[in-house]
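1. below is the structure, and that's it, no one-letter string:
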């Protein structure tokens, strides 16, 4: 309840601010198009020399003076008219109002005293209005302003206005409390509906919440705020209309609000054809994407064969075509988006484009590297590879990075640019041709016959599981150093993914065999001879 009241208070402040903008920034006053209020009792809104100036009385715009008359510019004319009307009101003269046509223009009189002269140049030629019509409208506005000024001096009228405003305030509080209670009740009902729907979905094996419930909750929240805002706005307009001095504000508030609503409604109606076109483009795009996915699904299952294209390349091609189709759809939709031709929309588009261009250079590099890896067939999911110090099985080959599972069951994400700029060892690519070679090196002294070392290394490989028994292991002497000979044993590995485990087992068997024969392994460093011979029996 407390949070709802706080939110309602914030909304009241927001509506008051918006209403002040409507009153002060309205471009069309109630009876004088193009005029604004800027006075307390009678006043003028002067501009620079030669610019139009507004003459207003008792907070009501009377006329926008545009022409010079008798050597006085519009600002001076408005100031003189303000001084005359102040003098007339100080003597409690409120009428009658007359208009008298002269050679210089049409004079507006109050109680037989001149207030101002409407010149032919004061008419707004852009809307085709004559200065006679301008003078008649000014006289009517002046009559309404004087009536409000006369009512302002009625103490009983002010007390009744205060009472009406107080009653309106009480009604506003009651309405807001009722709306809050109704909103709380509806939210409770929606929560019950959501629980029931969730239970039904769980029974069917679906662990999701209905989008309809989310949409209903959003609609209820929007309706609550619209009702509160509308009540506050109507209360404010009514209270301003109760008092003579603020009566023009109340009229302007309601008038400009309705104009704003009508303008928004007209824009929505005008946007309906464009929205229909956008919907049609989206439907066509969805259909084209469905055909593309069905085609490449058939390529993936083997029903349709494209020479030189494998499964991963087919998936990458599908994603690229889908992105291109959506980009083409966005380009087609853009001119039909409401407001796309406005300067604000264009500025936002330029800003977003600048952000994308500055922040996407590395992303584009990763994306391009991913395409090169896919179409060059350098890597495939399931292959056992080594990239720098990292070794493991390729899980996923993406556009931005490659996911690898190491022998310790760790997930590694390697950027595609790193893979493209690094030597990659692929242990699985030729594993079907008898198996990939697994090898390790030992260093043995010159006093041990090399044939005996060959025999022991081959025996060690024979004891090791995971090696191809059909292919005989072989030994190579890779270096003749100062104190020892470097031997390398090679054998065919059946499963490249077991490379680490097989090497570890091979190392253990090498140690066992050499210990059984009494041969000392001199790596990593040769320290001293044992009491017995290093040679085997």
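-> Here it is on my side, so go on. As the structure is a prediction and not an experimental result, all values here were calculated from the model.

2. please count neighbours and contacts with C-alpha atoms only from this point.
-> OK.

3. can you point out the helix or strand that includes the residue nearest the centre of the chain?
-> With distances taken as C-alpha atoms, centre = their mean, residue 352 lies nearest the centre of the chain, 10.3 Å away. In the assignment (DSSP states H and E), residue 352 maps to helix 343-359.

4. A further structure is provided below for comparison with the first:
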């Protein structure tokens, strides 16, 4: 092999590998830069494998002897092994934790979860971390190892119990309190409500009102609505609330109670309507990404189930029916691919 050929072949290989990797990087990641980590990770693995393959192709194209080539390949393998060894501790731990979470399924996309001080709805489940969206619309990425090593509380999609603790004076009979609290729970659309007396304190009696909420997506607004109805019911019955304790420094008459003045019915109705509208908008804005992710995941699972169902019918169908079924399968796969490639909604 002459000197010109020995230079042209490696140079051509280098240019070809770089051009190919650039094209694959654009096809896999560049076209949809906003796709989530869930769909980005396998593409990154493919790109890494292609990069290593391209590097080996360049080494084989170099005009060097067999012994030198083997040493160079061994050096590349050693470098790659070293990089993986240094970075694999957290990476492998989070990856294995992600696989464990997929197997045990303690929560789904769109569920409310609490881990330590973090609380929000799951907006994305990645192989290395899980993203939650808080009620202030912040996106927090939690390492999967955190979800498997700490206590994780997940609110079931079938419903949850919301509670509120309240302290009232000894001058109010508990039967009257229970009746008013249950009335507040009914107005807040809670099912199977119940009241517990938690403690008899020095100056107050502590009660807990609990009720079953079927629409868990309305958790934030339903809790606020429950508080509002408790205030209305107790103040409407001329009962002052002592939670956690009244520490009033001003002089008041013995028969004067700490209760807001009664507002007109028109003003009260308009205030409630404004609050209802604001709370609906608040949850829609706060958990927009979690809502979108939950809908997308459910839609993709539905499409996959339909594809599996149609594929099972192919063998038992006639030629004409088989052709129609294949067309339906292709249409469903096309819709599924569009959903998988759809960019995830970002802030801004």
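-> Received, thanks. Only a predicted model underlies this, so the values are computations on that prediction, with no experimental measurement involved.

5. quick check: the aligned residue for the residue nearest to the centre of structure 1 in structure 2?
-> Alignment note (TM-score structural alignment): residue 352 of structure 1 maps to residue 80 of structure 2.

6. so that match versus residue 88 of structure 2, what's the distance?
-> As judged by C-alpha to C-alpha, to the nearest Å, residue 80 of structure 2 and residue 88 of structure 2 stand 12 Å apart.

7. do residue 104 of structure 2 as well
-> 23 Å.

8. also residue 252 of structure 2?
-> For residue 252 of structure 2, the distance to residue 88 of structure 2 equals 68 Å [C-alpha to C-alpha].

9. if we can go back for a sec, ok, average deviation of the helix holding residue 352 of structure 1 from structure 2?
-> Helix 343-359 of structure 1, aligned to structure 2 and superposed, deviates on average by 2.4 Å (mean C-alpha distance after the TM-score superposition for structure 1).

10. quick one: list the elements packing against that helix.
-> Of the remaining helices and strands, none touches helix 343-359 of structure 1 by 3 or more C-alpha pairs under 8 Å, 6 or more residues apart in numbering; DSSP states H and E.

11. quick one, helices of structure 1?
-> Counting by DSSP state H, structure 1 has helices at residues 2-24, 74-90, 131-152, 155-203, 211-242, 247-301, 311-333, 343-359, 361-375, 416-420, 450-463, 499-517.

12. output the ones you listed as TSV; include the columns distance to residue 474 of structure 1.
-> Listed next are the helices of structure 1 as TSV, based on distance: least, C-alpha to C-alpha, whole Å:
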stretch	distance to residue 474 of structure 1
helix 2-24	81
helix 74-90	109
helix 131-152	112
helix 155-203	62
helix 211-242	66
helix 247-301	41
helix 311-333	37
helix 343-359	54
helix 361-375	35
helix 416-420	32
helix 450-463	7
helix 499-517	14
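
13. nearest to residue 409 of structure 1, of those helices?
-> Ranking these by proximity to residue 409 of structure 1 (C-alpha to C-alpha) places helix 499-517 first, at 12.6 Å.

14. so where in structure 2 does that closest one end up aligned?
-> Mapped onto structure 2 using TM-score structural alignment, helix 499-517 of structure 1 spans residues 219-237.

15. ok so, going back, contact partners of the helix holding residue 352 of structure 1?
-> Contacts to helix 343-359 of structure 1, defined as C-alpha atoms under 8 Å, 6 or more residues apart in numbering, come from residues 339, 340.

16. got the angle between it and helix 361-375?
-> Relative orientation of helix 343-359 of structure 1 versus helix 361-375 (axes from the mean of the first three to the mean of the last three C-alpha atoms, to 10 degrees): 60 degrees.

17. centre of the chain to helix 343-359 of structure 1, how far?
-> The chain centre lies 13 Å from the centre of helix 343-359 of structure 1; the measure is C-alpha atoms, centre = their mean, to the nearest Å.

18. give me the distance between residue 132 of structure 2 and residue 118 of structure 2.
-> Using C-alpha to C-alpha, residue 132 of structure 2 is found at 9 Å from residue 118 of structure 2.

19. and these two? Which one has more around it.
-> residue 132 (29 against 12; other C-alpha atoms under 10 Å).

20. one step back: so which of the helices of structure 1 is nearest residue 399 of structure 1?
-> Closest approach to residue 399 of structure 1 among these is made by helix 361-375 (4.5 Å; C-alpha to C-alpha).

21. chain center to the closest one: distance?
-> With C-alpha atoms, centre = their mean, you get 25 Å for helix 361-375 of structure 1.

22. return the residues in contact with residue 513 of structure 1.
-> If you count contacts by C-alpha under 8 Å, 6+ apart, residue 513 of structure 1 has them with 456, 459, 460.

23. go again using 10 Å as the cut-off
-> Counting by C-alpha atoms under 10 Å, 6 or more residues apart in numbering, residue 513 of structure 1 touches 456, 457, 459, 460, 463, 519.

24. for residue 326 of structure 2, helix, strand, or coil?
-> Under DSSP: H, G, I helix; E, B strand; the rest coil, the three-state class of residue 326 of structure 2 is helix.

25. hang on, it packs against residue 314?
-> Yes: between residue 326 of structure 2 and residue 314 there is a contact at 8.1 Å, judged by C-alpha atoms under 10 Å.

26. do I have it right that residue 242 of structure 1 meets residue 165?
-> Yes: contact status for residue 242 of structure 1 versus residue 165: in contact at 7.0 Å, counting by C-alpha under 10 Å.

27. which non-adjacent residue is nearest residue 300 of structure 1?
-> Residue nearest to residue 300 of structure 1 in three dimensions, not counting chain neighbours: residue 311, with 5.3 Å by C-alpha to C-alpha, 6 or more residues apart in numbering.

28. can you get me a residue count around that neighbour?
-> 16.

29. kindly report the same for residue 264 of structure 1.
-> Quick note: residue 264 of structure 1 (other C-alpha under 10 Å) scores 12 neighbours.
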